[in-house]
Each structure stands twice: as C-alpha cells, then as structure tokens.
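# Provided below for reference: sequence and predicted model.
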Amino acid sequence: MCRFLAWIGAPRFLDDFVLKADQSLVTQSRSALVGKTSLNADGFGLAWYADQETPCVYKDVHPAWSDENLKQIASHTRARLFLAHVRASTSTATSRNNCHPFSRGRWSFMHNGQVGGHLKLRQKLDGMIPLDCYDQRYGATDSEAIFLIAAGLGLDHAPISAMERAVGQVEMLSRERDYTPYMRFAACWSDGEKLYAARYASDRFVPSLFYQVHPDGIVLGSEPLDDDVTGWIEIAPGTAIATDGRTLDQTDFRPCHQDEASAMAASEYSAGG
C-alpha cells in the first residue's frame, strides 16, 4: 500500500507537509504508522498547480528519503494546491511511469489500494480505457487505468460520479473472475480548482484517509501528519469529499456492483424504447 497527502488553500511550501511535519510524507515512506506496510520505497511523486492550468509533475523511482532533488523542489516551491505520493508497489515494476500522481490535461490523480487479480486483468483494463484517453497510458498500474477510465466517463463534468463509475466497472471485472480482494480504493484527484477524495473497499480492509482543517486551507492524508488526535477527521468508508480549501462537502461513494449495473442497463434499454 502507498501513502499520500494533498493541500488546498493559501499558497504553502510543499515541504511544510512533505518534509517538515512530525509524521511527514517522507517520514511515512520509511515508517508509516497506519496501514498494511510501513515501508513505501518504490518511488514518489509531486503534482502542483501554480500559474498554469495544468499541473507540474515531478516523480522518480528513488525512495523519497534519499532524493536530494525532492528536498530542493519541496523547499523552494510554494503552491495553493498540491498532491504528493510515496509508493509501495502491489504488483507492477518500480518505474517512473508507474509512480503517482498521474496527470491528464488539467487533472491529477493518486491512489492507495489495489484491484484484485490486476496482473491477470491488465489486458481487459486497457480495453476499458477510451481510445481518446489511451495515449496517456504511460505505465502499467491499475491506478492509472482507473484514472483514465474515469476521464472517459466524464471526469470533467462529474468528478465524483465519473470516478465512482470507473471504480465500479473495474470492481465488477474483478468480481466476475472472483479475484479477491475485488477493490480497495483511497484516492485523491484534482482539476486545479478543487480537491476530490474518496475512501472505499469491497471488504472490511478499507485504506485509511483523513483530513484536517487549517485556518488557511485543508490538508488530506493517508494518515495524520502530527499527534493532534482531535484535529484529524477520518473520512468514513463509502464516502467522497470535495473541497475548495474553504468549505468541504461530503457525499456517498458507492461504486455500482453487478446487480445494480444490470438494473441500470435494463432501465436505460427500456427508456430508449
């Protein structure tokens, strides 16, 4: 499993959370306190929004704690919105293309979790990515596939429901072949204006996800960045959030399963005559 964090609000230096916090992301890369694996050494990545509509992305395959370029970038870059991720691979190779965050146009995306039977489903997953999104398929991860499938399902117009449908479709693929665990999903994505996140699993082992409200913004994380127990709020399983750094809205996140999908298809067929 992986660890990630994101910030939206007044411009902050990336190293405030990536390096300087008590339980910073770099600290988590060596000794995560919440989650299945304490070591997250299979690469890292940053995506931040500055003066351009699209994010600037920097990622590499080194462990986060050993990369001097990461320290330089994080301590000299200030942004109103940024995502950061350290990776613990569940199946695919340690390569730059497999490191998070992924980006397409103005969107960035990062994920902690897994798709059951991913290596056996890779060809099917690739086939679910729309042709006009497939040129952005640089790596081989299930995470990138979910992101690009969501992009083809209307991420620009419905950021939460498009992701919900993408996760549901991928989970159904795993369920059909009974590759457990079908889906474990904690993710964060952004269009440069808002930050979105969701927490979900097909079993009881739901990847962790928290947020903390600051006077000048909101930070999300796979685990708290300090020991302020009352200051961190755990996002409930089956929940998605959307925030602009000032307000935070919550909604259900319920990827449709096979029976729901069949009912939807029947309804759409009937409505179409």
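Structure's in. What do you need?

# contacts and neighbour counts: CA atoms only from here.
Will do.

# got the contact list for stretch 125-145?
Residues from elsewhere that reach stretch 125-145, judged by Cα atoms under 8 Å, 6 or more residues apart in numbering: 91-92, 97-98, 102, 104, 110-111, 114-115, 118, 122, 148-149, 151-152, 170.

# rerun at 6 Å
Contacts with stretch 125-145, where a contact means Cα atoms under 6 Å, 6 or more residues apart in numbering, come from Asn97, Asn98, Ile149, Gly152.

# any idea which of those is closest to Glu193?
Nearest to Glu193 among those is Gly152, at 19.7 Å by Cα to Cα.

# contact partners for the closest one?
Gly152 neighbours (Cα under 6 Å, 6+ apart): Pro130.

# please tell me how far it sits from Ala162.
Separation of Gly152 from Ala162 (Cα to Cα, to the nearest Å): 8 Å.

# any idea where the strands of the stretch 151-273 of the chain begin and end?
If DSSP state E, counting those that start in this stretch is used as the criterion, the strands of the stretch 151-273 of the chain fall at 183-190, 195-201, 210-214, 217-221, 232-234, 239-243, 248-252.

# may I see those strands organised as JSON lines, with mean neighbour count and distance to Leu83 added?
Below are the strands of the stretch 151-273 of the chain laid out as JSON lines (neighbours: other Cα atoms under 10 Å; distance: least, Cα to Cα, whole Å):
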{"stretch": "strand 183-190", "mean neighbour count": "25", "distance to Leu83": "8"}
{"stretch": "strand 195-201", "mean neighbour count": "26", "distance to Leu83": "9"}
{"stretch": "strand 210-214", "mean neighbour count": "18", "distance to Leu83": "13"}
{"stretch": "strand 217-221", "mean neighbour count": "23", "distance to Leu83": "9"}
{"stretch": "strand 232-234", "mean neighbour count": "17", "distance to Leu83": "18"}
{"stretch": "strand 239-243", "mean neighbour count": "20", "distance to Leu83": "14"}
{"stretch": "strand 248-252", "mean neighbour count": "14", "distance to Leu83": "17"}
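
# next up, a second structure to put side by side with the first:
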Amino acid sequence: MCRHVARVGPPLALGAVLTVPPHGLLRQSWAPRRQRHGTVNADGFGVGWYADGDPVPARYRRSGPVWGDQSFADLVRVVRSTTLLAAVRDATEPGADDEAAAAPFASGPWLFSHNGAVRGWPASLAPLARELPVEELLRLEARCDAALLWALVLRRLRDGDPPGQALADTVLEVAGAAPGSRLNLLVTDGTTIAATAWGDSLWSLVDEVAGTVVASEPYDDDPRWREVPDRTLLVADRAGVLLSPLKEPSR
C-alpha cells in the first residue's frame, strides 16, 4: 500500500530522486520491487519541498497516476531543493477525497506520509479519534486512515514532541488499538527525517551527492542501501541515520 521517499542534503533537482533513478518513485508507481501489499500505486501522488528562506513547504498533489502527469515531469526536472518528501498512493479502500487523500499531508514546517493500512478502519480508531478536539477532526483533509494518523502525529508535534517521538508514540498507540496494522510513517521538517518501519519495507542511503535518503525501497542497485528492520524508528539528517527498536504494545 503506497511507496514513499524523503531526502535531505545538498540542493538537488527533485527528479534526481523521483524520476531519473531506474527504480525511482515514478517506476514504483507501476512496478515496485519490494512492495508487500498491493501491486499498482495509481490512486494519487504528491511531492513536497522547501525553498530557500521559507520554512513552510510547497506541495504538488494529484488524484491520478503519476505517470500520466506531464506537469509533474516538468516540475521535478527544474525545481531544486535540499529536502523533499514524495509518495505514490494505493488506496486502502475506495473514496471520493481525490488529491486531498494523497501524501504529503502538511502543516506548518512539516510534511507527512503513511505507507500501510489501519486494520479494522474506521471503527478500530474511533476511540482515538474521540480524543482529538472537534476542531482538529473538522480540519482533516480527507476521510482516509492516513489523514487521521497525521492528525494524531500533528497533535504530538504541536505539543512539542520531537518528530521521532511523535511517530513512535503514534505507532504504538494505533498498533494497540488496531493490531495487525501496517504503520510505516514518514515525516520531515525540512532539516531532519523521521520514519517508522512497521509492517512494510523501509530502506536508507547516505551519499555525498544524494544526501540522506529514506525510502520504501531502493531506487537503484547501489550496494550502500541498508534495509531498516521491522519494528524500528529511524531518525536521520544530512550526517546519517540513527535506528531505535520499537516494541509491540502490550495487550
């Protein structure tokens, strides 16, 4: 269910990560190599990036398959940034949210994506949703599981939790409420990347040109790619990657 990627490093054209590599996100939309659930990611796509001097990212999102959007091909060829987060979507279930359900979700300096599915959605997360202020529920961009996960993460970020802690606590809370869920979450603030491996593949690469890349799967066959173990929190910046184990919630 979905593929996503984030990178932080020297200024680079977005396409150098998304479309130029032989197995970049563009190709992963129809031929992912390591996706464990689903086969084609054609239910929307998006990319978010940061401009110099502006902490609030820009986004480009659409509801259809990325391979049919020539504007996207032009955009990623010419736009350069130090940080990006992009995703292609395989919807958990049918809906009418269109591009509003496509990652990255955003608020302030943050970009967010979810690769996976919440087991028993939406009933399983109703108790957690009731804990959110009504105003936050009314502001949800879409009615999909990823949008609610973003609301749960965002609440923690706004309370001052660092991104890694916000993701880890959200994953453990949701996994306790909906066992069997796949919760690969990804967030960036423009300088750091945090991600979880929980039920699907996650990889990282540290390279002088590309910077630090965190992705659902490698976009080429560089032997320096490292697979992140399942049930792991990853926190990364330009200097490298730090991994911490996540424990299954007690039942």
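Perfect, I can see it now. As the structure is a computational prediction, the values presented were derived from the model and not from experiment.

# next, the TM-score between them, please.
Remark: TM-score between the superposed chains equals 0.91 [TM-score structural alignment, normalised by the length of the second structure]; 246 aligned residues with a Cα RMSD of 1.9 Å.

# on that earlier part again, relative to Leu39 of the first structure, which of the strands of the stretch 151-273 of the first structure is closest?
Closest to Leu39 of the first structure of these, according to Cα to Cα: strand 217-221, at 16.3 Å.

# circling back to that earlier point, in CSV, list the strands of the stretch 151-273 of the first structure along with distance to Arg80 of the first structure.
Output for those, formatted as CSV (distance: least, Cα to Cα, whole Å):
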stretch, distance to Arg80 of the first structure
strand 183-190, 12
strand 195-201, 11
strand 210-214, 13
strand 217-221, 9
strand 232-234, 20
strand 239-243, 13
strand 248-252, 16
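
# nearest to Pro63 of the first structure, out of those?
Taking those one by one with Cα to Cα, strand 217-221 is closest: 18.8 Å.

# on that earlier part again, so for Trp48 of the first structure, which of the strands of the stretch 151-273 of the first structure sits nearest?
Ranking the strands of the stretch 151-273 of the first structure by proximity to Trp48 of the first structure (Cα to Cα) places strand 183-190 first, at 10.0 Å.

# tell me how far the biggest helix by length in the first structure is from the chain's mean position?
Secondary structure of the first structure per DSSP state H: the longest helix is helix 159-176. For helix 159-176 of the first structure, the separation from the chain centroid amounts to 14 Å (computed by Cα atoms, centre = their mean, to the nearest Å).

# how about residues contacting that helix?
Contacts for helix 159-176 of the first structure (Cα under 6 Å, 6+ apart): Gly116, Ile146, Ile149, Ala150, Leu153, Gly154, Leu155, Tyr182, Met183, Pro255, Cys256.

# what does stretch 14-31 of the first structure give?
Under the contact criterion Cα under 6 Å, 6+ apart, stretch 14-31 of the first structure has outside partners Ser38, Leu39, Asn40, Ala64, Trp65, Ala74, Ser75, Leu225, Asp226.

# what's the closest non-adjacent residue to the second one?
Read that as Leu39 of the first structure. Closest residue in space to Leu39 of the first structure, ignoring its immediate chain neighbours: Arg30 at 4.9 Å, by Cα to Cα, 6 or more residues apart in numbering.

# what helix or strand is the one you found located in?
helix 25-31 (DSSP states H and E).

# now that helix: buried residues?
Buried positions in helix 25-31 of the first structure, judged by neighbour count with 16 or more other Cα atoms under 10 Å: Leu25, Val26, Thr27, Gln28, Ser29, Arg30.

# I'd like the contacts of stretch 14-31 of the first structure written out as JSON lines, with secondary structure added.
Shown next, in JSON lines, are those (DSSP: H, G, I helix; E, B strand; the rest coil):
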{"residue": "Ser38", "secondary structure": "coil"}
{"residue": "Leu39", "secondary structure": "coil"}
{"residue": "Asn40", "secondary structure": "coil"}
{"residue": "Ala64", "secondary structure": "helix"}
{"residue": "Trp65", "secondary structure": "helix"}
{"residue": "Ala74", "secondary structure": "helix"}
{"residue": "Ser75", "secondary structure": "helix"}
{"residue": "Leu225", "secondary structure": "coil"}
{"residue": "Asp226", "secondary structure": "coil"}
